[in-house]
Structures are given as structure tokens and as C-alpha cells.
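[1] What would the 3D arrangement of this be:
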Amino acid sequence: MHLWFQSALTEKGWQDGVRLTIEGGQIIALDAGVAAAPGDARHGIGLPGQPNLHSHAFQRGMAGLAEVRGESRDSFWSWRQVMYRFLDRLTPDDVEAIAALAYAEMLEAGFTRVGEFHYLHHDRDGAAYADIGELSARIAAAAEATGIALTLLPVFYAHAGFGGLPPTEGQRRFVNSLDQFAVLLERARTSIANLPAANIGVAPHSLRAVTADELMEVVQLAPEGPLHIHVAEQVKEVEDSVAFSGKRPVEWLMQAMAEKGTPVDRRWCLIHATHMTDAETMALAASGATAGLCPLTEANLGDGIFPADRFAGAGGYYGVGTDSNILIDVPGELAMLEYSQRLALRSRNVMAAGANRSTGRSLFDAARRGGARALGVAVGELAVGQSADIVALDASAFADGQRTDGYVDGWIFASRRPIVDSVWRHGRQVVQAGRHLSRDAIEARYKATLAKVLAE
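    Here you go, the predicted structure:
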């Protein structure tokens, strides 16, 4: 297969007249400055795919359902009760149908890999399915059906709060003993075994959901894979951590892991990490861990603003995720990250990587690097020997004078319509003319599922 691009962001930077030869899912030849050959598929602007480092796929089904104010001021904690009521209704078929739509929309948006932070494990009464990995298998099935690359992150969840508080009724579908979780993790490994480029890690849910001893044991279950954890998302979480341990969450995690001889390092991704002191921010940046930022969800939930300017300035790695999947949008996540910094600092072009550097390109490249790092894979590039994970933008969306990094700036900050035209994942075209090739069937199944779930 041969793809020709008017202009493409390759490993060597922007090049015009780029012809890619793809075989076995990989780019085996790249020629620049050439005309399209007869039979080549011609496209506009070529970019490498973006990783989505944090998703709760089932929450795509409740997008827009938590936007009604309650009796008192709403917060993350009141939203969480809406989420618990929604997931109480979901069967395995429902989870698969919702995940498939979320993954199709991710590909349509320009994400080519997803990190699925998967904590919905059990039946509606809290009992394990006959196959304890039933719902992990449904996530894998949705990834296979859509073609997205999957980093599966089974979640260990045991408690309702710091100090090992018993789980609540709303958390019954998440909870496992350490022995159960070890079995579940092995079953999850088999679920992804035949998925191209899939890998697996583990995710202790949060410091409030695991004890210190449990955290250490769970980390040992993934000696090579990625390690993800929610941390310091909410002010209340920070206050509860200080009340329990005398330390803030990021501070506690960094110290505790170092004392055990397994320091927080490049394998770790700290999701949100919103509320940190300057000392915590600098320590996290120095650790080599990735900050997993979910700007649209964090704004929707009223979480707060991550100190991205200071963190990136200290050399910290970050990537973006769609988290609750209220809106699945590569430029939306990156623009919200930049705009949150502008609002907090009353400045512009905050996340640009230096003077005279494009803000959009800086965000796009940093999120690719950090996202790949967090998901335990190599950074995707348009280069020989790389997997053909490619996003094509519609060139007609840009003015004639809008070139090179201006394409990315225009996509992130000035798109008036979706401009992703085509997407390939490991050489397989999954999006054409802006739509996933299986969207009609996936969307019909999703709509039937939601009609049933919301009628209960």
C-alpha cells in the first residue's frame, strides 16, 4: 500500500510530497519531495497518531447525564454518585457496546492507542463473574472490533478511604482481594494476547482505595509494565491524606515507594496530580514519571488546574487522556490544557517549548512523548520501521499560507469543524472521510444499549 501526503510531520520534521510504503502494518519506505505515483492514495496533512493515556470507557455512556444541579453545590463527589448509579445497570454486553463507540470516536479524533484504566470488574451484585476477567475481555473485544491499540490497566480497588475504610455499596463492582486481583490480572493478559501491539500494566486506583501494604504488593504484579494511579485530583483528597498520614498524596507516594526500594520512575503515570506544592511538582518532574492530564474531564468535574507551566519547565513529562469521555477530542484536550494555564497565569502561549516555538506543535509533541512513555510503548513517528499509525487532516481546512506547524496550531486552536479525514492503525485504515468504517453498526448498537440502560 502506498500513501501520498501533500505535507507530513515526519521523524525529520515537516516535509512536502511525502510517499509512504506500508507493508505488514509498518512503514517500510518514506520518500519526500516526490509526486504521487499512479495508484497512490492521496491525502492532505499527515501526522503520527496521538496516545490517549487515560480512559474509563464505560463512562462514555453517561456523557451529558450529570449536568443537572443538585440541592447543594455540586462537586466531583456528587458526580461520583451519579456515576455509581449509572454503572449499577451495566451488563457485559452493555460495557462492550459503550467501549466500542468510545474507541471508534477516539480513532475518529486522532487517537491511535488508548490506556484503559479498567476498574469495573464484577456483576451488578458485586459477585465475580464465572470468568473473573469477563469485563476485561469485553474491553479487549471492543479494541479488536475498532482497531485501536490497547494498553490495558486492570485496577486494584479495595477501600472507600484512607486507612483501609470498608468499601461502600456503590463500589461493590470494583473490589477485589489481592488474591482475586492476581487471578483477574492473569485472565486479562490472556484477553489481550492476540491483539496487535497490545500490552498490559496495573493500576492501584488511588491512595484512598489501597493501603500502603496493598500498594506495594500490586506494584510487584507488573515488574515490567506501566503503573498508573489517580492522585491529588481533589482538595478533599489532599486534606484526607494529610489528616491520615501527615503527608500530601504525591509527597506520600514518592517517599513511600523510595523507602521500599521501588521509587516512582518512568514506568509510573500519576493521573491528574492537580493539587501539588512546588516541592511536589519539582520532585515529580525529576522522577521521570508522567503526569496524566485529562483537561476536559478535569474542567467538567471542577477539579482544579494542574501546574503545567512549572512542571514542563522543570523537564516533566505529560500526556493527555479523555478520562470520563464526555468529549473525545485531541485538539480539545490540548487546547484546554493551554487555556487553563492562560487563565491561571494571565499569559499567552504558556506551553510553547521556547521563544518562537509553536504552542500547538509543542503540546502535540509533548503529549505524544509523555503518552507513549506512560503506556509503555515507543513514541510513534512517521519513519521507516515504525508502525503505520497515521492521521490525515483535510488540507482544505487550512489557508494557503498556513504551513508546517501552522497546521497543528490551526487544528488545535482554530478548527471550526472536525478535520480528521482518515486514520490508519498499524496500516489498517479505520477512519475514512471522518467516520470510523464500522461506525454505523457500532453506533446503532450503542444507541440501543443506552435506550435500554436509561429505561431501567
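[2] okay, CA-based contacts and neighbour counts for the rest of this
    Noted.
[3] doesn't residue 282 make contact with residue 311?
    Yes. Residue 311 is in contact with residue 282 according to C-alpha atoms under 8 Å; the separation is 6.7 Å.
[4] quick one: residue 152 is in a helix?
    No. Counting by DSSP: H, G, I helix; E, B strand; the rest coil, residue 152 is not found in a helix; it is strand.
[5] Roughly how far does it sit from residue 104?
    For residue 152, the distance to residue 104 equals 17 Å [C-alpha to C-alpha, to the nearest Å].
[6] ok, now residue 314?
    36 Å.
[7] and the two? which has more neighbours close in?
    residue 104 (28 against 15; other C-alpha atoms under 10 Å).
[8] residues near the residue nearest to residue 275 when sequence neighbours are not counted, how many?
    Ranked by C-alpha to C-alpha, 6 or more residues apart in numbering and with sequence neighbours excluded, the top spatial neighbour of residue 275 is residue 232, at 5.4 Å. Look at residue 232: counted by other C-alpha under 10 Å, it has 24 neighbours.
[9] looking at it, residue 302 is touching residue 76, isn't it?
    Yes. Counting by C-alpha under 8 Å, residue 76 is a contact partner of residue 302 at 7.0 Å.
[10] I'd like to check which residues are in contact with the residue nearest to residue 275.
    Residues in contact with residue 232 (C-alpha atoms under 8 Å, 6 or more residues apart in numbering) are 238, 249, 250, 272, 273, 274, 275, 276.
[11] so where does the third one fall, helix or strand?
    Taking DSSP states H and E as the definition, residue 250 sits inside helix 249-259.
[12] Which elements pack onto the helix or strand that residue 361 is a member of?
    Assigned by DSSP H and E, residue 361 falls within helix 359-374. If contacts are counted by 3 or more C-alpha pairs under 8 Å, 6 or more residues apart in numbering; DSSP states H and E, helix 359-374 sits against strand 50-55, strand 290-293, strand 317-320, helix 330-345, helix 405-414.
[13] What lies in contact with that helix?
    Contacts for helix 359-374 (C-alpha under 8 Å, 6+ apart): 50-53, 226, 266-269, 289-292, 317-320, 334, 349-353, 378-380, 405, 408-409, 412-413.
[14] could you flag which of those residues are buried?
    Neighbour-count burial (16 or more other C-alpha atoms under 10 Å) is assigned, among those, to 50-53, 226, 266-269, 289-292, 317-320, 334, 349-353, 379-380, 405, 408-409, 412-413.
[15] And the contacts of the helix holding residue 250?
    207, 216, 231-232, 237-238, 241-242, 245, 263-264, 273, 276, 280, 284.
[16] Another for comparison:
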Amino acid sequence: MIFAKHAKLSTGWASDVRLIVADGRIASVEKNQKPQAEDVIVDTVLPALGNLHSHSFQRAMAGMTEYRMAGKDSFWTWRDLMYRFTANLTPEHVEAIAAFVFLEMQEAGYASVGEFHYLHHQPGGTPYDDLGELSSRIAAAADLTGIGLTHLPVLYTYGGAGQSPLEAGQARFGNSVDRFNELVALAEGAVAQLPDDCRVGIAPHSLRATSPDDLMAALAARTSGPIHLHIAEQPKEVEDIHAWLGARPVEWLLANTAVNEDWCLIHATHMTEIETVNMAKSGVVAGLCPVTEANLGDGPFNGPAYLNAGGVFGVGSDSNVLISLTEELRTLEYSQRLRDIARNVMVVGEGSVGDTLYSGAAKGGAQALGRGTGEISVGGLADLVAINSAAPSLCALRQDQLLDGLVFAAKDDVVTDVWSAGRQAVQSGRHVKRDAITAAYRSAMKSLMASL
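    Just a heads-up that it's a prediction; the model follows:
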């Protein structure tokens, strides 16, 4: 049971709210109550966001790619460095890094994560004796931390548009469709050992790393569940796909696949106006990763046109160079302001930008991760975050300004408690297993750095 002085319910703000949680779901919402002896008492409770896009292993290289080399640095030069880094990761490293990353996400206020997992094999590309070894390590990290996991094994078959061969740095990622389907089945077995809210989807990496035939074959093997795909992140990608398939990436995908509410298209940064509108109307979730997109120089998403067309969006931490829920949301809005030389851009008509960003990302993230939540209502998963509205960054604000303050004025240290499907992992601002998980991460990093 949770007692909150204030709560952002699906019906609006309420005070003195008791939430009864049973089997991971909200069984009852009672307003104007008094706390009971057994209640966890918090200040303000909100629906917790899902982090819809993460490559957890990349957290370990944060800060290592910020030195300008000769010539012009870009996403593609960053990618080459990332490939070299992955060559030294062991299964033990992968698990320890993922656990620490998931802990950081929970302390930042995320209750769940979509792990877009493409590191599958040994260095050089030879499969482990257990093809699903590294997926099992991700599941183990989720089990340790208690985060709600949507595991997304990645189909990565080619090195670039036009079915070019895998590069040496991509060898650990590669699978045929048949072997990928085996991998998915093994991942499902590992995730089945986790709580019922955890699940497996699939992630054809991108149009450039698959082919039309392979993409269709992978989709045909799945009858339901989340489908995530990188798309239109960089101008070069758009040009290469257009030259190969005769259409821009988003244009081609919408015309050739049955994109629907199960899909999450990651980045979709470089779209025409008509692509933006058609993507919004398809019901797909736009998976936006503003901090990473800024760090890699991807460019800003076409936010106003997408929102005006009714588009659904969520946010993810992608490369995990910085894990901050508040920073993702404010960077999304600030990227639009810088481009348009305007203020308060990401809202349709009049209203609170902070509420639009936070509530929109809560619902979109839940949709993308297949969690059926995103708001506080009876029957929904108990994915909840508590914040301290008495914190200096928030204490002067009215209740209807609180989400604006959270998004634009606060840091993640206002988060006090987090529940993932009712499992409380964060108490008083700290993950309950922080010390052990952090020690394991430090040990893994010491081992990893010695091998580089």
C-alpha cells in the first residue's frame, strides 16, 4: 500500500491518495484518505516512465569519445570507436554493466526499459555454446535490479544498405533470420524466469542492417509483441536507403510493412512533412533519444508536426552517455526551441509543456514496451515514481505547475521512490541494492580497462 499526499491520476490531480497494489497492478485508488500503519508514505506520486531504448553496454564507454580527431567527427566515427570497444566485452562485463545501468535508470525515475540488444556472440563472431548467453545476462541484470524488462533481441545481418557484408567490428552482432529466431526463443526462455510484466519483443536493427526479404521473414515469425527499429537517424542513412530501395526509409517502411501500435521507430530524425504526418497516423511510437541524438549530432525530431498529427512518442537513453529522465525531456523541448527560435513548442494549442512531455512519454513508453500502463488507474501496472515537491527546485510551484518544474527546473535527485509493477527498488532516493551493484560494476570496469 502507498499513501501519497498528492497524485497525478488518470483523472487529474488528487490529494491524500491511497493506492492498493496486488499482483503488480493497481487494485484500488482511494482519494481523501488517511495513511495506515502499513503504508509507504510519499509526497507526490506520478506514473513512472519507461525508458524505451537502451544499449546498456555503451554506458561503459561514456566520456571516451569526446576528443576531436583530425577531420570532422560524426556518428560514423563514433560508431567505429564503439565497435572497437565491444571487442573486449565478456559476458560478465555485460551483466555487471547492465545491472548498474538499470539501477541508474531506476534512481532517475524509470520503472522499465526496452533493451535493444545486438551484442550476441563472442569476439570474432563465433556464437557462444549457448546462443542466448548474452540475452540471459541482460535478464539476470533485470532480475537483480527489479526493473521491468522488455528485451529486444536485434536482427543484424548486413554491414550497410544494399546487403553489404558485415564489417569486422559488427561480427558479434550478426545472425541469419533462422539463427535469430532461435536466439529469440532462447531469450524468451530466460525472460520467462522473470516477473510476469517482463517480456520479449524483436528489433530488426534498421533497414540498412537487414534486407526487405529478411525483414519480412522476421516479422512473419512473430504474431504479437513489440517491434522496434532504428530509422532515419542520419542523412547518410536516408541517402543510402533511397539509392538502394528507391524511397526514403520512413516512406519505404510505411508503404511496405503493416506498421501499427506494436511498433516503435527509433529516432526518425530526418523525415519530410508528409512522412512525419503519415508516421503519426500509423499509431506507431516515435522512440526519441534527445540526449544521445544531441551527443551524436543526429539533429532534432520534427516535433510540432508530429504532435499536431496526433503522434505518440516516448523517450529512451540509447547510448547511455547520460542517464537522466528529466534531461531527456527538457532536451527534447530545447532542441525544438533552438531550431525554431521559439519557446514552448512541444504542446498542441495552449497548455503545459511539461505535462505534455511527461504524460505523453509515460503513455508512449508504456505502449512501446507492451506494459499497458502509463497512467495511474485501476487495473494498470503499478509502475510508479514518487518525487519530493518540497525540494527547493519545486517548492514554489502550484500543483498544476509541478510537471513543468520537474521537466525544466529539477534534477533527478527529486526522485524518492520507484516501483516496477509493484516492486519497490528505490527508497529514499537510493536503489536498495546500490552498494553491491556498484561494487560489481567497478570491478568489471577495472577488468575491462585492463584488456583495452
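[17] hmm, back to that, give me the ChimeraX select line for the contacts of helix 249-259 of structure 1, limited to the buried ones.
    The following ChimeraX line selects those of the contacts of helix 249-259 of structure 1 that are buried, judged by 16+ other C-alpha under 10 Å:
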select :207,216,231,232,237,238,241,263,264,273,276,280,284
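[18] Return the member of the contacts of helix 249-259 of structure 1 nearest to residue 393 of structure 1.
    residue 273 (32.3 Å; C-alpha to C-alpha).
[19] could you list every residue that touches the closest one?
    230, 231, 232, 233, 250, 291, 292, 293, 306.
[20] After alignment, which residue of structure 2 pairs with it?
    Using TM-score structural alignment, the partner of residue 273 of structure 1 in structure 2 is residue 268.
[21] State the distance from its match to residue 274 of structure 2.
    Taken as C-alpha to C-alpha, the span from residue 268 of structure 2 to residue 274 of structure 2 is 13 Å.
[22] what do these two both touch?
    What both residue 268 of structure 2 and residue 274 touch, as defined by C-alpha under 8 Å, 6+ apart, is an empty set.
[23] just to revisit the earlier point, please determine how far the closest residue to the match of residue 273 of structure 1 other than its chain neighbours is located from residue 312 of structure 2.
    What sits nearest to residue 268 of structure 2 in space, not counting adjacent residues and going by C-alpha to C-alpha, 6+ apart, is residue 232, at 4.7 Å. Distance of residue 232 of structure 2 to residue 312 of structure 2, computed by C-alpha to C-alpha: 17 Å.
[24] three-state assignment of residue 45 of structure 2?
    strand.
[25] Counting neighbours, what do you get for it?
    27.
[26] Go ahead and confirm it touches residue 7.
    Yes. Using C-alpha under 8 Å, residue 45 of structure 2 is in contact with residue 7, at 4.8 Å.
[27] Check for me that residue 36 of structure 1 belongs to a strand.
    No. Per three-state DSSP, residue 36 of structure 1 lies outside any strand segment and is coil.
[28] show me the contacts for it.
    Residues in contact with residue 36 of structure 1 (C-alpha under 8 Å, 6+ apart) are 4, 17, 19, 42.
[29] rerun at 10 Å
    2, 3, 4, 5, 6, 17, 18, 19, 42 (C-alpha atoms under 10 Å, 6 or more residues apart in numbering).
[30] Which of those residues are buried, as a PyMOL select command?
    Here is the PyMOL command that selects the buried residues among these (16+ other C-alpha under 10 Å):
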select buried, resi 2+3+4+5+6+17+18+19
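[31] And the contacts of residue 36 of structure 1, which two are furthest apart?
    Farthest pair in the contacts of residue 36 of structure 1, by C-alpha to C-alpha: 2 and 6, 13.5 Å.
[32] Identify the contacts common to these two.
    With C-alpha under 10 Å, 6+ apart, residue 2 of structure 1 and residue 6 have common neighbours 19, 36, 42.
[33] wait, what's in contact with the closest residue to the first one other than its chain neighbours?
    I take that to be residue 19 of structure 1. For residue 19 of structure 1, ignoring the flanking residues on the chain, the nearest one in space by C-alpha to C-alpha, 6+ apart is residue 4 at 4.3 Å. By C-alpha under 10 Å, 6+ apart, the residues touching residue 4 of structure 1 are 16-21, 30-32, 34-37, 39-46.
[34] Doesn't residue 4 of structure 1 lie inside a helix?
    No. Assigned with three-state DSSP, residue 4 of structure 1 falls outside any helix and is strand.
[35] could you measure it against residue 30 of structure 1, distance?
    For residue 4 of structure 1 relative to residue 30 of structure 1 (C-alpha to C-alpha), the value is 10 Å.
[36] which neighbours do these two share?
    In contact with both residue 4 of structure 1 and residue 30: 18, 19, 20, 21, using C-alpha under 10 Å, 6+ apart.
[37] what's stretch 86-105 of structure 2 aligned against in structure 1?
    Residue span in structure 1 matched to stretch 86-105 of structure 2, by TM-score structural alignment: 87-106.
[38] Do I have it right that residue 288 of structure 1 meets residue 269?
    Yes. With contact defined as C-alpha atoms under 10 Å, residue 288 of structure 1 reaches residue 269; the gap is 9.4 Å.
[39] Find residues that contact each of those two.
    317, 370, 373.
[40] residue in structure 2 matching the second one?
    Alignment note (TM-score structural alignment): residue 370 of structure 1 maps to residue 364 of structure 2.
[41] With residue 70 of structure 1 instead?
    Aligned partner of residue 70 of structure 1 by TM-score structural alignment: residue 69.
[42] So what's the residue count around that match?
    Neighbours of residue 69 of structure 2 (other C-alpha under 10 Å): 9.
[43] residue range for the helix or strand hosting residue 243 of structure 2 in structure 1?
    Per DSSP H and E, residue 243 of structure 2 falls inside helix 235-245. Mapped onto structure 1 using TM-score structural alignment, helix 235-245 of structure 2 spans residues 235-245.
[44] ok, and what's touching that stretch?
    Taking C-alpha under 10 Å, 6+ apart as the rule, stretch 235-245 of structure 1 contacts 77, 161-163, 206-208, 231-232, 246-252, 274-276, 303-304.
[45] So which of those are in strands?
    residue 231 (DSSP state E).
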